[in-house]
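S.K.: here is a sequence with its predicted model. Questions after.
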Amino acid sequence: MDGDNSGDASDVTPYATAMTRQAHSGGITPGLTAMFSLACGLLVANTYYTQALIGEIAPALGLHGGVAGLVVTSIQLGYGAGLFFVVSLADRVENKRLILLLTSGACMGQFGTWMAGGPASFLLFSFMTGFCSVGAQIMVPLAAHLAPDQSRGRVVGNIMGGLITGIMLARPVANGLAAVAGWRAIFGLSAIMMAVLAVVLARIVPERRPKPGLRYGQLLLSGLSMLASTPAIRRRTAYQALLFASFNLFWTAIPLLLASRFGLGQGGIALFALAGAGGALAAPVAGRLGDRGHVRVGTAVALASATIAFLIAGWAAVAHALIVLGAAAVLLDAATQMNQVLGQRILFSIAPDARGRINAVYMTVVFLAGALGSTLATLSFDQGGWTATASVGAGLVATAFLLFLTERNAAAA
């Protein structure tokens, strides 16, 4: 593959070839891990740009009232569909080819979104972008496959750190670029980044050919069956689903609070979100905890910390303490990432040949829970303000913590 290009004058080729050779030999280099981390962050960020710019995009496309929400819903529906219908293919289709196909699709989707002349084409290309951005969820189990068992948690943690950084930076970057060059600019920039990313990934990602096995329909059913029959998958999915619902609830409602209670404009809200990205630093730490066998203790700390974060956030709004509110945001983000990494450390150790299916059902449920959390945010804030929202968030995480306390088998927790 890369060896055929060894005479290329490009500086990246020898380095890429070295990374690929080591990956084929049974490991994953720090350079390849970093590239996976960057790629996952860029791909997942695609699904969050419209959230920051809905106020500008919807009127420009002639979408008003209730249908304005389609600007965000279309890409989220695409991502959800991709999670269920595509990610399982990692157990059947050569992984590198699948990743490149999806990255190229995301490039075309963002280019179409950038050039869209009306609402129909915008929504169609947004759906395509979301559907293809699940390439990130192919890369995570691929990295777990390449990593040796003793460092799998660290590798997954480092990559998840990049993924959550992409989520947290997407909104402030989109807002900042829109202020300078208009709302379309972020989609054009993303299309270019996807094109460059596809070229780089084509050079450095090693091939992985799963063993011939289940047909496509059987793959989907197998993933659902594993979710239903495997206690560890059910529990880790439940913990993260409740936690991610609370995470989305917080970040959906916090701009409303910051604008109404603290008087912040778009710039201030973007800076607050940027500060919250500091929670991504917990992902690599969680990976190391998992590698050392501290999954149960780490999970308890994560769930307890998230509950405390909502209690602090509720008090900070009443006390008008913006810095304390920011600290609560960082704590919640860190807790969410810690639980995610620890959970995937367990899930990717259950059945190596079924990592794609396991990740597909896990992330689909977690994603749907996150969408429910966003809905609960608007309802609770409208009915009872931030106090109600923080209470709902604390209740969701407390439920996960109570469920965790019923786990008797420490190895499965």
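M.R.: Cool, the structure landed.
S.K.: only C-alpha atoms from now on, for both contacts and neighbour counts.
M.R.: Will do.
S.K.: buried stuff in the helix or strand harbouring residue 248?
M.R.: Using DSSP states H and E, residue 248 falls within helix 231-260. Judged by neighbour count (16 or more other C-alpha atoms under 10 Å), helix 231-260 contains these buried residues: 232-233, 235-258.
S.K.: other SSEs contacting whichever helix or strand comes after that helix?
M.R.: Toward the C-terminus, helix 231-260 is succeeded by helix 266-276 as the next helix or strand (DSSP H and E). Using 3 or more C-alpha pairs under 8 Å, 6 or more residues apart in numbering; DSSP states H and E as the contact criterion, the secondary-structure elements in contact with helix 266-276 are helix 152-181, helix 231-260, helix 322-347.
S.K.: can you list the buried residues in the first one?
M.R.: The neighbour-count check on helix 152-181 (16+ other C-alpha under 10 Å) flags 152-176, 178 as buried.
S.K.: which residue sits closest to residue 264, ignoring its sequence neighbours?
M.R.: Ranked by C-alpha to C-alpha, 6 or more residues apart in numbering and with sequence neighbours excluded, the top spatial neighbour of residue 264 is residue 258, at 5.6 Å.
S.K.: wait, that neighbour sits on residue 267?
M.R.: No: the criterion here is C-alpha atoms under 8 Å, and residue 258 misses it with residue 267 at 11.1 Å.
S.K.: take the one below as the second:
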Amino acid sequence: MSVASCNQNPPRVLTRPLTLLFALASGAAVANVYAAQPLLVAIADELDIGRAAVGAVVTCTQIGYGLGLVLLVPLGDLLERRRLVTAQAVLLALALAAVATAGNAAALLAGLMAVGLLAVLTQALVAFASALAPDGERGRIVGTVTGGVVLGILLARTVAGAVADLAGWRAVYALSAVLTLVLAAALRRALPRTAPPTARPAGGRSVAADYRRALRSLVRLPLREPVFRRRGLITLLVFAAFSTLWSCVALPLSDAPYSLTPAAVGAFGLAGAAGAAAAAPAGRLFDRGLGRWTTGAGLVLLTLSWLPLALTRQSLWALALGAVLLDFAVQAVHVTNQSTVLALDPAAGGRLIGGYMVFYSLGSALGAITSTAAYAAAGWPAVCLLGTAFSLLALLAWAAWDLRPAGAEGDAPQHRPHR
């Protein structure tokens, strides 16, 4: 049975204040995945983690995030969404408290994996907002919420660095735990109560049976949907490039000649925050049928951004310029890819966004572990070569699939049922 055929459309109650709450909560949740990036040196020094292995701090969070995308996000297609997202927010706050009190590296990494697992609250909220959005405005709504996600990712570095300078890295996670509990209460109060997207007739399958079917359909998505597979691979490469910069940049900035504090390192998140400006326009371009060209332009810009980034050792202004270009490009591509995937079957938004974001998480983990290893082996030039390679591969993949003769199979949504 098609998910679309049994979906009960929720009432269209997505007001502007509620959209902004979706964006705020999504950004706050995903910020926890990236807050460690300007803190890597402080964490490594306190818990005796070697510089070559410090990328594991970010990688463990991304592995947990990937598991959450597979195991938790599909629940949004089966359970009442308001209750689901508020429960996830409370559990996320508990995981953050565990990280704040971790006494050794093993406890820290386990706590960060739990934080990553539960931070997929972000994607549950994106899918919820997409389901509530009118069809002609879905790209704009997804773009607005994604803009909040972008700001959460980038400002996480600035805020985390400043808090760490004042009160230590543990205070970053303690404060985030408190904020997450406040947002859980706000979400419970403001979100509409909706029927589960997948209705079950009396005497029909159990939630557990539907959950198993949802997991099987998620695993099949790359095999059944060429559009999903292509967009997912581009996303993997794009976020590998993104993570190559942001998971590693604290290392050269903390070393001579700059020797910056965590707050100063985190301040470069403000430069990258300009990338959030790309999210809403990219969503509007997608609504006008220009998604693939927006993707292509973003990938060209992503590749070019590594030219100023290569000059980081000579100029912090070059780093700031490169960060703006890279983040602007990444978010434009992310919004168009995400909107394209969600259009395949809006009723299966949980599974589609969960499966798509697995590629995001794999790419982020790949960039984190390879960039810190490259820096330990050959310094910043090796990191820039790595980021350029990821970006160029994404551009070549887009060109191979989207610059095809008229009549070739394109990226138009197929609207196939996801069983």
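M.R.: Yep, that arrived. Bear in mind the structure is a predicted one, so any value in this text is a computation, not a measurement.
S.K.: quick one: the residue nearest to residue 264 of the first structure and residue 311 of the first structure, what's the gap?
M.R.: In this structure, residue 258 of the first structure lies at 17 Å from residue 311 of the first structure, with C-alpha to C-alpha, to the nearest Å as the measure.
S.K.: so for residue 397 of the first structure, which of the helices and strands packed on helix 266-276 of the first structure sits nearest?
M.R.: The stretch from these with the least distance to residue 397 of the first structure (C-alpha to C-alpha) is helix 231-260; that distance is 5.6 Å.
S.K.: and the direction of that closest one versus that of helix 266-276, what angle?
M.R.: Angle, helix 231-260 of the first structure to helix 266-276, by axes from the mean of the first three to the mean of the last three C-alpha atoms, to 10 degrees: 150 degrees.
S.K.: helix 231-260 of the first structure against the second structure, how far on average?
M.R.: Helix 231-260 of the first structure differs from its equivalent in the second structure by a mean of 1.5 Å after superposition (mean C-alpha distance after the TM-score superposition for the first structure).
S.K.: which one in the first structure is aligned with residue 236 of the second structure?
M.R.: Residue correspondence, TM-score structural alignment: residue 236 of the second structure in this structure matches residue 241 in the first structure.
S.K.: separation between that match and residue 180 of the first structure?
M.R.: Relative to residue 180 of the first structure, residue 241 of the first structure is positioned 37 Å away (criterion: C-alpha to C-alpha).
S.K.: same question for residue 347 of the first structure.
M.R.: Between residue 347 of the first structure and residue 180 of the first structure the computed distance is 43 Å (C-alpha to C-alpha).
S.K.: repeat for residue 192 of the first structure
M.R.: When distances are taken as C-alpha to C-alpha, residue 192 of the first structure and residue 180 of the first structure turn out to be 18 Å apart.
S.K.: got it, and residue 322 of the first structure?
M.R.: Here residue 322 of the first structure is placed at a distance of 27 Å from residue 180 of the first structure (C-alpha to C-alpha).
S.K.: excluding chain neighbours, what is closest to the aligned partner of residue 156 of the first structure in the second structure?
M.R.: Under the alignment (TM-score structural alignment), residue 156 of the first structure pairs with residue 142 in the second structure. Sequence neighbours aside, residue 130 is the residue nearest to residue 142 of the second structure in space, at 6.3 Å (criterion: C-alpha to C-alpha, 6+ apart).
S.K.: the one you found -> the first structure?
M.R.: Aligned counterpart of residue 130 of the second structure in the first structure: residue 144 (TM-score structural alignment).
S.K.: translate residue 110 of the first structure into the numbering of the second structure.
M.R.: With TM-score structural alignment as the criterion, residue 110 of the first structure pairs with residue 96.
S.K.: now residue 229 of the first structure
M.R.: The alignment partner of residue 229 of the first structure in the second structure, by TM-score structural alignment, is residue 224.
S.K.: contacting residues for its match?
M.R.: If a contact means C-alpha atoms under 8 Å, 6 or more residues apart in numbering, then residue 224 of the second structure has no contacts.
S.K.: distance check, it against residue 46 of the second structure.
M.R.: On the measure of C-alpha to C-alpha, residue 224 of the second structure and residue 46 of the second structure end up 47 Å apart.
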